[in-house]
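*Asks:* Sharing a model that was predicted from the sequence below.
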Amino acid sequence: MANILTLLIFTLVSLSSACHKHDHQTLLSIMNSFPPNSFPATWNSSSDCCNWDYIQCNATTGRVDVLQITDNAGIAGPIPPSISRLSALQFLILRDLPNVVGSIPHQLLRLRNLQFLIISNTSVSGAIPSFLSKFSSNLLAINLNGNKLSGPIPASLGDLASLSLLYLSDNQLSGSIPDTLFRKTKVSHIQLDLSDNKLTGDIPKTFDDRKFITVNLANNQLTGDASVLFGKSKLVSDIILASNKLTFDLSKVEFPVKSLDRVDISHNEIYGRIPSQIADVAGLQYLDVSYNRLCGKIPKKLAQFNSSFFAHNKCLCGAPLPSCKQEM
């Protein structure tokens, strides 16, 4: 994701030598909200803010398009509401800031041009605010990975028409996955990561018609049937469901044949056989079905994988495991 962001940033914006006066004053206010000397020396009242670290400006208008503050343990305290005064901001990236605390300020809703909201690997806590659903149709991505957020995932996030990426992993989120997620999205390449939380309940049946390219729900407490994420004609590349309590018959699953690269359904309660149809998946690079209740002969195509990927099942046999005692 970092490489994609870098490409987008440098495509959309470039450095300018004419920092907008209003943005210059706002950035100084943001800096003064944090402890002294926690920002680079480039941040000072006498220099052009478009040349500061963490900043990129539009070359024509001099407005700040990108605020990307990363990897700075000296920055401590809550997210300043004054960020909302950077009205031309398209990318807000606050990442690897372990001493940034508090909740996500509702004032951010004023950022009507925002396309990417990334607040990751901080100590931000509280609930995921429902106001995020009120962002304009410009918002493409929300990444809140690696914080201390708790409570449910707001069902209203499904109202964001352009949202193609929702990353909420490694928090303390609870409750069920809303069946409304991505219900209004108009994009054809959805990325979803809800891994490493405390989510419960079933995977929504509405996900059957979502156009996922990656979905990661690992390390939760999800139950029931995950077959809605599979399908012969789907274009998903990664399906990661490890370490849940999922129970369904794998024999009835059809694997995507055009795009599938990685599948991890280990550490669940999945039963049945590994379908022979998996031989039609040309690009499969990783398959882990260990620690389930699967039985039967492993399709020959899968002999290339490590035996540990099939271990601790009810009665799987055949390469790379020991041969079957009789034809199954």
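*Replies:* Perfect, thanks for sending it.
*Asks:* hey, let's count contacts and neighbours off CA atoms from now on
*Replies:* Fine.
*Asks:* Just give me how far stretch 88-105 sits from the chain centre.
*Replies:* When distances are taken as CA atoms, centre = their mean, to the nearest Å, stretch 88-105 is centred 16 Å away from the chain's centroid.
*Asks:* And the contacts of that stretch?
*Replies:* Outside stretch 88-105, the residues that touch it by CA atoms under 8 Å, 6 or more residues apart in numbering are 9, 63-81, 111-129.
*Asks:* Any of those buried? List them.
*Replies:* 9, 63-67, 69-70, 72, 74-80, 111-129 (16 or more other CA atoms under 10 Å).
*Asks:* Filter these down to just the ones in strands.
*Replies:* 64-67, 69-70, 77-78, 116-122, 125-127 (DSSP state E).
*Asks:* which ones are touching the nearest residue to residue 184 once chain neighbours are set aside?
*Replies:* Of all residues not flanking residue 184 in the chain, residue 161 sits nearest, at 5.0 Å (CA to CA, 6 or more residues apart in numbering). Contacts for residue 161 (CA under 8 Å, 6+ apart) come out as 137, 182, 184, 185, 186.
*Asks:* so residue 161 is in which element?
*Replies:* Under the criterion of DSSP states H and E, residue 161 resides outside all helices and strands.
*Asks:* Please report how far it lies from residue 181.
*Replies:* Using CA to CA, to the nearest Å, residue 161 is found at 10 Å from residue 181.
*Asks:* Can you measure across stretch 197-206, start residue to end residue?
*Replies:* 21 Å.
*Asks:* Show me how far it is from its chain's centre.
*Replies:* Using CA atoms, centre = their mean, the offset of stretch 197-206 from its chain centre is 16 Å.
*Asks:* Most neighbours among the contacts of residue 161, which one?
*Replies:* residue 182 (29 neighbours; other CA atoms under 10 Å).
*Asks:* didn't it look like it was pressed against residue 211?
*Replies:* No. If you go by CA atoms under 8 Å, residue 182 and residue 211 don't touch, sitting 9.2 Å apart.
*Asks:* which stretches of this structure form helices?
*Replies:* Along the chain, counting by DSSP state H, helices occupy 2-12, 21-32.
*Asks:* quick one, which of those helices is nearest to residue 217?
*Replies:* helix 2-12 (20.8 Å; CA to CA).
*Asks:* which non-adjacent residue is nearest residue 314?
*Replies:* Using CA to CA, 6+ apart, the nearest residue to residue 314 is residue 293, at 4.7 Å.
*Asks:* what about the one you found, distance to residue 326?
*Replies:* 19 Å.
*Asks:* this is the comparison structure:
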Amino acid sequence: MISTMQQFSSCILLLLMILTAHNFIPANSENCNPDDKKALLQIKKQFGNPTQLSSWDPTTDCCNSTWLGVDCDNFTPTYRVTNLEFSDLNLPKPVHFPPSITNLPSLVDLSLTRIPNLVGPIPLSIANLTTLRYITITQTNISGEIPYTLSQIKTLVTIEFNYNKLIGPLLASLSTIPSLVGIGFNGNQLTGTIPESYGSFPPLFTGLLLSRNRLSGKIPASLGKLNLADLDLSRNMLEGDASMFFKSNILTYTISLAMNSFAFDIGKVGLSKDLNKLDIRNNKIYGRLPEGLANLRYLHKLNVSNNNLCGQIPSLRFDESCYAHNKCLCGSPLPACKT
């Protein structure tokens, strides 16, 4: 009996010790890695301490889901910041890309959208983000050239730099990123030709979006090796043959070549059965429209106006403006063909 009581007392004592030890855990302990928290607070300062980042309180845990735009993993003893996403951030004055962003070594997703007071170049130190998979910088006033160090991040899956003020040439070395599936550089001021190396993008690469720039020259024949689901080269100064993008044996959803100087026979191209948008207006494209257009059940947008097309229009439900100003297109909704 005494032995049993001693064992019981020992158990109670052990339980009290465990509970007491638990109560001694500091009240201010947190999951956030201290180096990441330091970088985040520097980012806030470099942004000019915008009011939208008032939730970034240095006395709280940056991984407690209350810090705006911050997400962390939960696979390490001290959580690491993996996502940093800001949109419509009202910066008090124009500021450059905060260099401390590149001090977040576990970052996977970086998104900066609709921030007009974000200016200056993307720093070369962006290459420090060696685990980055998704980078989005859109609708800002970021300028300068695409940093050549970007291609050193071999984990990248998508690059979206749409509607900024980037200048200079396309970065040829992007094709060396083994996991890349798409790039978007719409609405910048990029110049020069499309690199020959872009025909060597990895097999899963399906999105090439380069509209509204100042690109010129002919499309490299090597790009015929790509199997693109979405292509937008509109509103540039490109010329020559772009027929290599039309294939019947792949999934292609959108092809936009509008407002360039392309010249090729549209009647000889293949058409993906999944095509839902074809915009080739304002070029020098010639030939007859493919009869296969009438069989594309997903096609909901078509514009072939202002080209050198001829012949009977296939049976399609698009209005006259979609066919206007061609050499000799005829048939509904244009005047009937002469017999």
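*Replies:* Arrived safely. Not measured: the values here are computed from a predicted model.
*Asks:* Strands of the stretch 201-339 of structure 2, residue ranges please.
*Replies:* 207-209, 214-218, 230-232, 237-240, 254-256, 261-262, 277-279, 286-288, 301-303, 308-312, 328-330 (DSSP state E, counting those that start in this stretch).
*Asks:* Residue 248 of structure 2 is nearest to which of those strands?
*Replies:* That would be, of these and by CA to CA, strand 254-256, which comes in at 13.1 Å.
*Asks:* so what corresponds to residue 142 of structure 2 in structure 1?
*Replies:* Under the alignment (TM-score structural alignment), residue 142 of structure 2 pairs with residue 124 in structure 1.
*Asks:* Tell me who's in contact with that match.
*Replies:* 78, 100, 101, 102, 103, 104, 147, 148, 149.
*Asks:* Now check the fourth one against structure 2: what is it aligned to?
*Replies:* With TM-score structural alignment as the criterion, the equivalent of residue 102 of structure 1 in structure 2 is residue 120.
*Asks:* show me what contacts residue 285 of structure 2?
*Replies:* Counted by CA under 8 Å, 6+ apart, residue 285 of structure 2 has contacts 262, 263, 264, 265, 266, 307, 308, 309.
*Asks:* Cross-check the contact I'm expecting between the last one and residue 286.
*Replies:* Yes. Proximity of residue 309 of structure 2 to residue 286 meets the contact threshold set by CA under 8 Å, at 4.5 Å.
*Asks:* higher neighbour count, these two?
*Replies:* Each of residue 309 of structure 2 and residue 286 has its neighbours counted (other CA under 10 Å); residue 309 has more, 25 against 18.
*Asks:* What's the match for the more buried one in structure 1?
*Replies:* In structure 1, the residue paired with residue 309 of structure 2 is residue 294, using TM-score structural alignment.
*Asks:* Equivalent analysis for residue 106 of structure 2, please.
*Replies:* Alignment note (TM-score structural alignment): residue 106 of structure 2 maps to residue 88 of structure 1.
*Asks:* and if you look at residue 178 of structure 2?
*Replies:* For residue 178 of structure 2, the residue aligned by TM-score structural alignment is residue 161.
*Asks:* Quick check: its match vs residue 133 of structure 1, distance?
*Replies:* The value you get for residue 161 of structure 1 to residue 133 of structure 1, if CA to CA is used, is 10 Å.
*Asks:* swap in residue 57 of structure 1?
*Replies:* Counting by CA to CA, the gap from residue 57 of structure 1 to residue 133 of structure 1 is 27 Å.
*Asks:* Please say which of the two ends up with more neighbours.
*Replies:* Per other CA under 10 Å, whichever of residue 57 of structure 1 and residue 133 has more neighbours is residue 57, with 27 against 19.
*Asks:* so who does the aligned partner of residue 305 of structure 1 in structure 2 touch?
*Replies:* Matched by TM-score structural alignment, residue 305 of structure 1 corresponds to residue 318 in structure 2. For residue 318 of structure 2, the contact set (CA under 8 Å, 6+ apart) comprises 302, 333.
*Asks:* same deal with residue 239 of structure 2?
*Replies:* Residue 239 of structure 2 neighbours (CA under 8 Å, 6+ apart): 216, 217, 218, 219, 260, 261, 262, 263.
*Asks:* which one of the residues you listed has the most neighbours?
*Replies:* residue 262 (25 neighbours).
*Asks:* and residue 319 of structure 1, what pairs with it in structure 2?
*Replies:* Residue 319 of structure 1 maps onto residue 332 in structure 2, by TM-score structural alignment.
*Asks:* Identify the residue spatially nearest to its match, adjacent ones excluded.
*Replies:* In space, residue 332 of structure 2 comes closest to residue 313 once its chain neighbours are excluded; the distance is 6.9 Å by CA to CA, 6+ apart.
*Asks:* and that neighbour, how many residues sit next to it?
*Replies:* By other CA under 10 Å, 22 other residues sit near residue 313 of structure 2.
*Asks:* Spit out the contact partners of it.
*Replies:* Here residue 313 of structure 2 is in contact with 289, 329, 330, 331, 332 (criterion: CA under 8 Å, 6+ apart).
*Asks:* Tell me who's in contact with the first one.
*Replies:* Spelled out, it's residue 289 of structure 2. Neighbours of residue 289 of structure 2 in contact, by CA under 8 Å, 6+ apart: 266, 267, 309, 310, 311, 312, 313, 314.
*Asks:* Mind telling me what the first one corresponds to in structure 1?
*Replies:* In this case it means residue 266 of structure 2. Checking TM-score structural alignment: residue 266 of structure 2 goes with residue 250.
*Asks:* what's the spacing between the closest residue to that match other than its chain neighbours and residue 293 of structure 1?
*Replies:* Spatial nearest neighbour of residue 250 of structure 1, chain neighbours left out: residue 272 (5.3 Å); criterion: CA to CA, 6+ apart. Using CA to CA, residue 272 of structure 1 is found at 7 Å from residue 293 of structure 1.
*Asks:* Next: residue 248 of structure 1.
*Replies:* Residue 248 of structure 1 is 10 Å from residue 293 of structure 1, by CA to CA.
*Asks:* So between these two, which is more surrounded?
*Replies:* Taking neighbours as other CA under 10 Å, residue 248 of structure 1 and residue 293 compare with residue 293 leading, 20 against 17.
*Asks:* Report the separation between the more buried one and residue 233 of structure 1.
*Replies:* 27 Å.
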